[in-house]
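*Asks:* Below is the sequence, then the predicted model.
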Amino acid sequence: MTPWEFRVSAYTLLASFFLRVSSRQVNVTIDDEFGDDITGAKPVYSPDTGLWTQGSTCTGCGVRSIAYPQGEVQASQAFHGTWHDATYLSGYGSPCAVTLTFNGTAVVVFNLIANAGVEQTNTNTSVDFFLDGALAGSYLHEPDSEGPSVLYNVPVFSKSGLPHQPHTLVMQADTTTFSLILFDHAIYTVDDGSDVNDDHVDHVEWPKWHPNELDEYFK
């Protein structure tokens, strides 16, 4: 998928999120650390060999919180101030992956993206997405030294028009290259089975940006 095609897809899905709130649709957040706001189900990180770490408290990560020396990430810009960090080196063991489960009709995944080069740290991001066992998309970002060091709330995958049933989404490092994954959160849309008016919207967790701000990520 080209950057332009992805931008159009993201615009379409995000627009549907905002419009559906006035009907029977509710948006639910899955946080990297605290899990699903409704069910409590947490993301599953694999392999269980220490590749994944909580980025907000990591002292050994190349891209880390500014609370630590040479840190680049403003924790206040991440959803709930947390993100999960993993680096995959092509050819070295199983690729790192995060698995999300949800019951809904649409989903968007948001990552932090390391944009500027960090000394002795791989900041290339290349991931594949598998929805219900089938390849559903990919995302690639190569660092731009002229841009900001970190991009926040970047939509790396979106899918709408799903049947309203349980789904499994896996974000996995591209096995052909080096890849840094900084998973922040995901939002999925669920039909709660009743009419939803404005009084029911205040519990929905919205992205921190307006859809027009996507432009800066897809130049």
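*Replies:* Great, that's in hand.
*Asks:* drop to CA atoms for contacts and neighbour counts, all remaining ones
*Replies:* Will do.
*Asks:* What is the neighbour count of residue 47?
*Replies:* The local packing of residue 47 (other C-alpha atoms under 10 Å) involves 14 other residues.
*Asks:* Pasting the second one now:
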Amino acid sequence: MENNKLLLHCSLLMLIARILFLCFMTMAGATAEGLRNVTIDDRYGDEITLTVPTYLPPDAWSSRGNAQPNASLAYNRTWHDTTSHPEHAANNVTFNFTGVSLFVYCIIANTPPHSSQTFDAFANYTFFLDGELVGGYKHDVEQTEDFFYNVPVYVNQTMENKFHSFSIVPYSKEKPVLLLFDYAIYTKCEGHCVNASPSSQIPMHSSTPANSTDALPSTLPSQANTSEHHSSVWIIVAVTLAGAAVFLLSGSFLFYRFRQANRATRREAKLWRQSRFIVQSKPRPTSETQGRGEIAEKLKGYSADTQTAASAVPLDSSIEDPVMNH
């Protein structure tokens, strides 16, 4: 029975140690950078806040224009497109977020098939971050009928961790501009983090086609060292905490074994004292007790009316009643 209890206790200790170790390692991996990528879809909006981008003017945007890319290659099979003309006010799309980096993806069109309706495919975008001009993107039409998907038209990994507003304005003074906005990804800081992306790779939901000549570089070596440094620090902390947990569990196990051994020793001592008391308390046959036994045998048959056995009178029918002297 004691062995079964001991095995059960050991199993529980090992299970607790394993769970603690896994928890520490998971926590270290989750908080190594404190960063999380969040997607803003063109139709369904921010996957956390569910806030949908604002399209202005509303009647100038649709997903049913003449430019019809392959829906299966677009994120969530959706996009918003608009065409801005030089003689009209520029259209724009705006979304808000709180994060330290931003990646904006569009679908880029080229010369349309001759069998379909023609449309303008020139891409010329201007970007505004918190009301300030921060860059642009331009793609001249190529002599191909292909669409380019998941093209990162804007990348910024040096942003201050605060609330931001970002706008895309498609416009050109020379000719119409087509914009097919697909989605954006921003990096959210959820703990102790630095102003860097959680990975040196530009996040996207599928690879950019090789013939997309305007795709931005996919690696940022300057950010990798910072990520590796913070990851190693948190791994060391996690391993240290896990070791401390195992040490405490081992100490509790040894203390438990000590208590069990101490209890067994006290139990054996108690049993030994009880057995010694029983042996010593047995009546011993002595001459005195034997004499008393013989006297008791002799007193059998005497009257119990007297106060003591010594003054008892034997009941003998041959003895006559005493005669009182007058």
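*Replies:* Arrived safely. This is a predicted model, so every value here is computed, not measured.
*Asks:* residue contacts, the spatially most central residue of structure 1?
*Replies:* What sits nearest the mean C-alpha location of structure 1, by C-alpha atoms, centre = their mean, is residue 110, with 2.5 Å. Residue 110 of structure 1 sits next to 153-157, 183-186 when contact means C-alpha atoms under 8 Å, 6 or more residues apart in numbering.
*Asks:* Tell me the counterpart of it in structure 2.
*Replies:* In structure 2, the residue matched to residue 110 of structure 1 (TM-score structural alignment) is residue 105.
*Asks:* Make sure that match is indeed in a helix.
*Replies:* No. Residue 105 of structure 2: not assigned to a helix; according to DSSP: H, G, I helix; E, B strand; the rest coil it is strand.
*Asks:* measure the residue nearest to the centre of structure 1 to residue 169 of structure 1 for me?
*Replies:* Using C-alpha to C-alpha, to the nearest Å, residue 110 of structure 1 is found at 13 Å from residue 169 of structure 1.
*Asks:* swap in residue 81 of structure 1?
*Replies:* 23 Å.
*Asks:* Tell me which stretches of structure 1 form helices.
*Replies:* Using DSSP state H, the helices of structure 1 run over residues 3-20.
*Asks:* Could you report the neighbour count for residue 109 of structure 2?
*Replies:* Each residue near residue 109 of structure 2 was counted by other C-alpha under 10 Å, and the total is 27.
*Asks:* Just list the residues touching it, thanks.
*Replies:* The neighbours of residue 109 of structure 2, taking C-alpha under 8 Å, 6+ apart as the test, are 67, 121-122, 141, 145-148.
*Asks:* Please tabulate the contacts of residue 110 of structure 1 in TSV, including the columns neighbour count.
*Replies:* Shown next, in TSV, are the contacts of residue 110 of structure 1 (neighbours: other C-alpha atoms under 10 Å):
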residue	neighbour count
153	22
154	21
155	22
156	24
157	22
183	27
184	26
185	28
186	25
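*Asks:* circling back: which of the contacts of residue 109 of structure 2 does structure 1 keep?
*Replies:* Contacts from the contacts of residue 109 of structure 2 that recur in structure 1, judged by both residues aligned by TM-score structural alignment, their matches' C-alpha atoms under 8 Å, are 67, 121-122, 141, 146-148.
*Asks:* List just the nearest of those to residue 20 of structure 2.
*Replies:* Closest approach to residue 20 of structure 2 among those (C-alpha to C-alpha): residue 148, at 47.4 Å.
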